[in-house]
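# Give me a model of this one.
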Amino acid sequence: MTKGWIAVVAGALESGDGQWLMHLRPEGKHHAGLWEFPGGKVDPGELPAAALVRELAEELGIDCVASDLVPCGFAETPGSDGGDAEGSPALVIMLYRIARWQGEPQALEGAGMGWFTPEEIAALPKPPLDAELAARLFHFR
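Have a look, this model is predicted:
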């Protein structure tokens, strides 16, 4: 039996020239060396948009306004029984599209970041949920 679920938020930052920001997972973390939309876990009692504003400030050093975040999709894992009594919780990532922020994004956490076209993002190695989110956002098949 699956033990609950973990809420995660991610931001699809869109530059004015058709490129999108992707974040490189650092060594020592799950999915290390793969590209993802930046974000992180929603803390208990925190609204998803507020969590993403906080996460982007921590990871990229930018300031966003929650009302500027536009929900654009989600993806989830089913969780698993993990062979123990508690099981592994499901993971639900909520993706927000972001076109406005203050500051210049920097890789404050993680192994790096870069700006990519949707076609380039399709070719990047990504965790499964980020691949699913990118396919939905950019209408890949």
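
# From here on, just use CA atoms for contacts and neighbour counts.
OK.

# In the chain, spot the helix with the most residues.
Of all the segments assigned as helix in the chain under DSSP state H, the longest by residue count is helix 48-60.

# Which residues belonging to it are considered buried?
Of the residues in helix 48-60, those with enough neighbours to count as buried (16 or more other Cα atoms under 10 Å) are 48-60.

# And stretch 115-122, by the same measure?
Of the residues in stretch 115-122, those scored as buried under the neighbour-count criterion (16+ other Cα under 10 Å) are 115, 116, 118, 121.

# In this structure residue 12 contacts residue 94, no?
No: using Cα atoms under 8 Å, residue 12 is not in contact with residue 94; the gap is 10.5 Å.

# which residues in this protein form strands?
Here the chain has its strands, by DSSP state E, at 5-13, 20-24, 35-36, 39-41, 70-76, 90-98, 112-116.

# Could you also give me the structure for this next sequence, so I can compare it with the first?
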Amino acid sequence: MAAQIVVAGALISGATLLVAQRQRPPDLAGLWELPGGKVVPGELEADALVRELNEELGVDVVVGERLGADVPIGESMILRAYLVTHTGGALHPHDHRALRWVSAAELESLAWVPADRAWLPELAKRLGG
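Modelled structure (predicted):
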């Protein structure tokens, strides 16, 4: 069986990155992440990320280059991050407790979901940190 691909979007504005605070499941609630979600069968990763960010944040994005390497989660999931550019819509945390813009200096101090920590060095570079 193929691994479930989960896509995440790194939305950078100037020298800040948008991060989202999880509402669920209980073991991840309160932790911060790059927003995104699961790719459904037959869907392109970029299309899934556009759909997920629209559903979760109410924004339209254009998906750019991959960020960092694949991050395996357990035995059946692979997490992939992409840089995204905001093209329309107003940010709203439809599926999260909160949204926040953070600088490179703040990245390490956030309580991240464990899988997303793999991208912190790359994110810091992108933010000029």
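
# Fetch the TM-score of the aligned pair.
With the length set by TM-score structural alignment, normalised by the length of structure 2, the two chains reach a TM-score of 0.86; 125 aligned residues with a Cα RMSD of 1.8 Å.

# hang on, the earlier thing: go through the buried residues of helix 48-60 of structure 1 and name the one nearest residue 4 of structure 1.
Distance ranking of those against residue 4 of structure 1, using Cα to Cα, places residue 48 first at 17.2 Å.

# how about the nearest residue to the residue mapped onto that closest one from structure 2, chain neighbours excluded?
Under the alignment defined by TM-score structural alignment, residue 48 of structure 1 is paired with residue 45 of structure 2. With Cα to Cα, 6 or more residues apart in numbering as the criterion, residue 45 of structure 2 has its nearest non-adjacent residue at 6.2 Å, and that residue is residue 39.

# Please apply the same query to residue 99 of structure 2.
residue 20 is the one closest to residue 99 of structure 2 (Cα to Cα, 6+ apart), at 4.6 Å.

# Same question for residue 7 of structure 2.
residue 80 (4.9 Å).

# which residues touch whichever residue in structure 1 pairs up with that neighbour?
Structural correspondence for residue 80 of structure 2 with respect to structure 1 (TM-score structural alignment): residue 94. Residues touching residue 94 of structure 1, when contacts are defined by Cα atoms under 8 Å, 6 or more residues apart in numbering, comprise 7, 8, 9, 10, 48, 71, 72, 73, 74, 75.

# Could you give me the PyMOL selection string for whichever of those are buried?
For anyone working in PyMOL, the buried entries among the contacts of residue 94 of structure 1, judged by 16+ other Cα under 10 Å, can be selected with:
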select buried, resi 7+8+9+10+48+71+73+74+75
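
# just curious, which of the contacts of residue 94 of structure 1 is nearest to residue 101 of structure 1?
For these, the nearest to residue 101 of structure 1 is residue 10 (14.6 Å; Cα to Cα).

# That closest one matches what in structure 2?
Matched to structure 2 by TM-score structural alignment, residue 10 of structure 1 sits across from residue 8.

# And residue 19 of structure 1, by the same measure?
Aligned against structure 2 by TM-score structural alignment, residue 19 of structure 1 finds its counterpart in residue 16.

# So the match of residue 80 of structure 2 versus residue 27 of structure 1, what's the distance?
24 Å (Cα to Cα, to the nearest Å).

# Give the full set of residues in contact with the residue nearest the centre of structure 2.
Nearest to the geometric centre of structure 2 sits residue 34, at 2.3 Å (Cα atoms, centre = their mean). Residues touching residue 34 of structure 2, when contacts are defined by Cα under 8 Å, 6+ apart, comprise 8, 9, 10, 18, 19, 20, 116.
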